[in-house]
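Novice: coordinates only, sequence not included:
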């Protein structure tokens, strides 16, 4: 009886060890379904921002400031009067010219009436009409001169600091205020000329700046320079960035990434790739009669980016590959799938759930 119990206990131990050995022979792995994603080869550069439109407004005549109609940093509309210079003398000259114009218009009218009654010569009528046109031209010239005493916004934008005051004597060329159109920004940068074939208008890009480290600004390439710098062997590129919140400012330094050669391709996490010399392999999980087995496949890879790699050949969309547990995985081995990693489930959460 005692011998029977010992044999029975030994049998149970053997079964337990067999069960443990069987479980240990199926290493736990985490899978990932191969997907097709939009891919591009990033081209990095440093760029400087410029306003879409930018001007420094100045006077064209010498006189004192009579009126200032803006505040520091104010958004103004096109055509708004910003600065008016003292123009009393020109206003008086204009009124005099208008009075002369009225007088000569009346004289021309009277001469025309007399000529219709054959009481005046045709030459006299022509002389009065010529004098009227001269007076009108003089009045128009004074009106044009008066516009030099009024400085309007040539386009809608944001003015800079007001560094002048009422009563300040200004001279031609003296800067009065800056005006920048900031709702769209121009981003200028250079890239090596060897990439010229890959560049074209319309390519999308992203840009970041130290002023807003958590934000990414997106835009498109607007134009490419027509000349190559003979010293740096680079070409100038200009992009446009939308700036609806007016966060970006002219002169900012930005890190630019141009998305070139945009295409759809198979993408895998780098963790799924097993390098071996110049060759690369992945472990594909094959479902065979409810017993998942591994198949080692050689793949051809393309470009890399942070944490991901482009796969050109060797696998197809929808294949299930191992991205965790490759250290114990072997060709033809049965595995225990802990779960599938995707955008909503990461490896860490799957490992914690298996504890």
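Specialist: Arrived safely, thanks for sending. All values derive from a computational prediction rather than experimental measurement.
Novice: CA only for contacts and neighbour counts going forward, please
Specialist: OK.
Novice: what about the longest strand in this protein?
Specialist: strand 35-58 (DSSP state E).
Novice: buried set for that one?
Specialist: 36, 39-42, 44-54, 57-58 (16 or more other C-alpha atoms under 10 Å).
Novice: residues in contact with the spatially closest residue to residue 75 that is not a sequence neighbour?
Specialist: Excluding the flanking residues, the one nearest residue 75 by C-alpha to C-alpha, 6 or more residues apart in numbering is residue 158, at 4.3 Å. By C-alpha atoms under 8 Å, 6 or more residues apart in numbering, residue 158 lies in contact with 73-76, 179-182.
Novice: one more structure, for comparison:
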């Protein structure tokens, strides 16, 4: 009985050993088959390295600011008797904007003027008496002082009345008023904003390395999102004398004529200035470049034994415009670089270039159907 069980165990062991051995050998040969099976060519799109003439430019981001801008307030307190302007209206320098009730002040002014007149009459009378030795010089000087004090009181009251009127300090455009007719206004309360829009300033900064490229009087163009690709021309009118230590940048201010008031304070602007003569640059689509901290690279397509092979090559890139980027070193005009399917490529991979159905890359900063 024991001998029979031993024989059964041996047979079962041999059977299962054979099964597992068969599977192991099969898996080994299957892995060898797949490892040695050639990879199918990776489908990619490619572009030829070209050259073009690029005008060197200095680009920056800026913001428009009014030449004159203020929040108008009254110096005195009082009830608003009249509002003489409309929201958003063009305002001339010296134009009356708001008048506070000054009836009490006017009455006080009338009283002070009467007192002034009486003091001057008394002064004139004593001057005649003094000439006839009718009064002492001390008495005359006292009357002269009283007359002067009366005149000063009149002038002081007139100044208080003037504070009840709000005038425009410069030509500009009124904002939206913050007060209403009949409102009790306290001194220092904002009534309305006033901004001069023509001309208008543009403030922006540049890295200190570009200081030599700018000077007062240099023309520049800007574009703003509100008007698409419409360009506005201006001129640099001020360059700060020092460099910001925190950012190593320099402040620049340009001035733009703005007769139609299209440009408004606070608008975001893209600045462009041309410098020097056009240069010949080597160009490839930005989609061809793999940007990495350790260096930028592309896959160059070469012909080997009748097959197209992708070879990784490190390059040095320069300025980018629109869909294109300049290559400073690493590529020659006429070479082909992969522009899509880069993630499935490795050095030495066989590729199959397919037709690119996408629009051609453009150097336009904001491509549109018209320039694609």
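Specialist: Cool, the structure landed. Bear in mind that the values here come from a model prediction, so they are computed numbers and not experimental data.
Novice: could the contacts of residue 158 of structure 1 be laid out in a markdown table, adding distance to residue 250 of structure 1?
Specialist: Shown next, in a markdown table, are those (distance: C-alpha to C-alpha, whole Å):
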| residue | distance to residue 250 of structure 1 |
| --- | --- |
| 73 | 14 |
| 74 | 16 |
| 75 | 16 |
| 76 | 18 |
| 179 | 12 |
| 180 | 9 |
| 181 | 10 |
| 182 | 8 |
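Novice: now structure 2: which of the residues you listed match?
Specialist: Retained contacts for the contacts of residue 158 of structure 1 in structure 2, judged by both residues aligned by TM-score structural alignment, their matches' C-alpha atoms under 8 Å, are 73-76, 179-182.
Novice: Could I get the full set of helices for structure 1?
Specialist: Secondary structure of structure 1 (DSSP state H): helices at 2-24, 88-116, 122-147, 347-354.
Novice: how about the last one: buried residues?
Specialist: This means helix 347-354 of structure 1. residue 347.
Novice: With stretch 227-241 of structure 2 instead?
Specialist: By neighbour count with 16+ other C-alpha under 10 Å, stretch 227-241 of structure 2 contains the buried residues 232, 234-237, 239.
Novice: what comes into contact with it?
Specialist: In contact with stretch 227-241 of structure 2 (C-alpha under 8 Å, 6+ apart) are residues 215-224, 250-257.
Novice: If we use 10 Å, what do you get?
Specialist: 199-203, 205, 211, 214-224, 250-258, 262-263, 269-273, 365-366 (C-alpha atoms under 10 Å, 6 or more residues apart in numbering).
Novice: Out of the residues you listed, which end up buried?
Specialist: Judged by 16+ other C-alpha under 10 Å, buried ones among the contacts of stretch 227-241 of structure 2: 199-203, 205, 214, 219-224, 250-258, 263, 269-273.
Novice: Which of those fall within strands?
Specialist: 200-203, 205, 219-224, 250-256, 269-273.
Novice: Rebuild the helices of structure 1 as a markdown table, extending it with distance to residue 271 of structure 1.
Specialist: As requested, those are exported to a markdown table (distance: least, C-alpha to C-alpha, whole Å):
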| stretch | distance to residue 271 of structure 1 |
| --- | --- |
| helix 2-24 | 23 |
| helix 88-116 | 80 |
| helix 122-147 | 70 |
| helix 347-354 | 11 |
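Novice: Out of those, which is closest to residue 172 of structure 1?
Specialist: Minimum separation from residue 172 of structure 1 across these (C-alpha to C-alpha) falls at helix 122-147, 13.6 Å.
Novice: ok so, going back, tell me which of the contacts of residue 158 of structure 1 fall in strands.
Specialist: Using DSSP E, the contacts of residue 158 of structure 1 in strands are 75-76, 179-182.
Novice: Adding distance to residue 169 of structure 1 and neighbour count as columns, could you present those residues in JSON lines?
Specialist: Listed next are these as JSON lines, based on distance: C-alpha to C-alpha, whole Å; neighbours: other C-alpha atoms under 10 Å:
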{"residue": "75", "distance to residue 169 of structure 1": "26", "neighbour count": "15"}
{"residue": "76", "distance to residue 169 of structure 1": "24", "neighbour count": "20"}
{"residue": "179", "distance to residue 169 of structure 1": "21", "neighbour count": "24"}
{"residue": "180", "distance to residue 169 of structure 1": "25", "neighbour count": "22"}
{"residue": "181", "distance to residue 169 of structure 1": "28", "neighbour count": "21"}
{"residue": "182", "distance to residue 169 of structure 1": "30", "neighbour count": "25"}
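Novice: out of those, who's nearest residue 280 of structure 1?
Specialist: Once C-alpha to C-alpha is applied, the member of these that ends up nearest residue 280 of structure 1 is residue 182, at 49.3 Å.
Novice: Please say which position in structure 2 that closest one maps to.
Specialist: In structure 2, residue 182 of structure 1 lines up with residue 197, judged by TM-score structural alignment.
Novice: do residue 45 of structure 1 as well
Specialist: By TM-score structural alignment, residue 45 of structure 1 lines up with residue 60.
Novice: Residue in structure 2 paired with residue 81 of structure 1?
Specialist: That one, residue 81 of structure 1, aligns with residue 96 by TM-score structural alignment.
Novice: That match and residue 166 touch, don't they?
Specialist: Yes. Counting by C-alpha atoms under 10 Å, residue 166 is a contact partner of residue 96 of structure 2 at 6.0 Å.
Novice: who's more crowded, those two?
Specialist: Between residue 96 of structure 2 and residue 166, residue 166 has the larger neighbour count (other C-alpha atoms under 10 Å), namely 22 against 17.
Novice: residues near the closest residue to the more buried one other than its chain neighbours, how many?
Specialist: The shortest distance from residue 166 of structure 2 to any non-neighbouring residue, by C-alpha to C-alpha, 6+ apart, is to residue 98 (5.1 Å). Residues lying near residue 98 of structure 2 (other C-alpha under 10 Å) number 22.
Novice: Lovely, talk soon.
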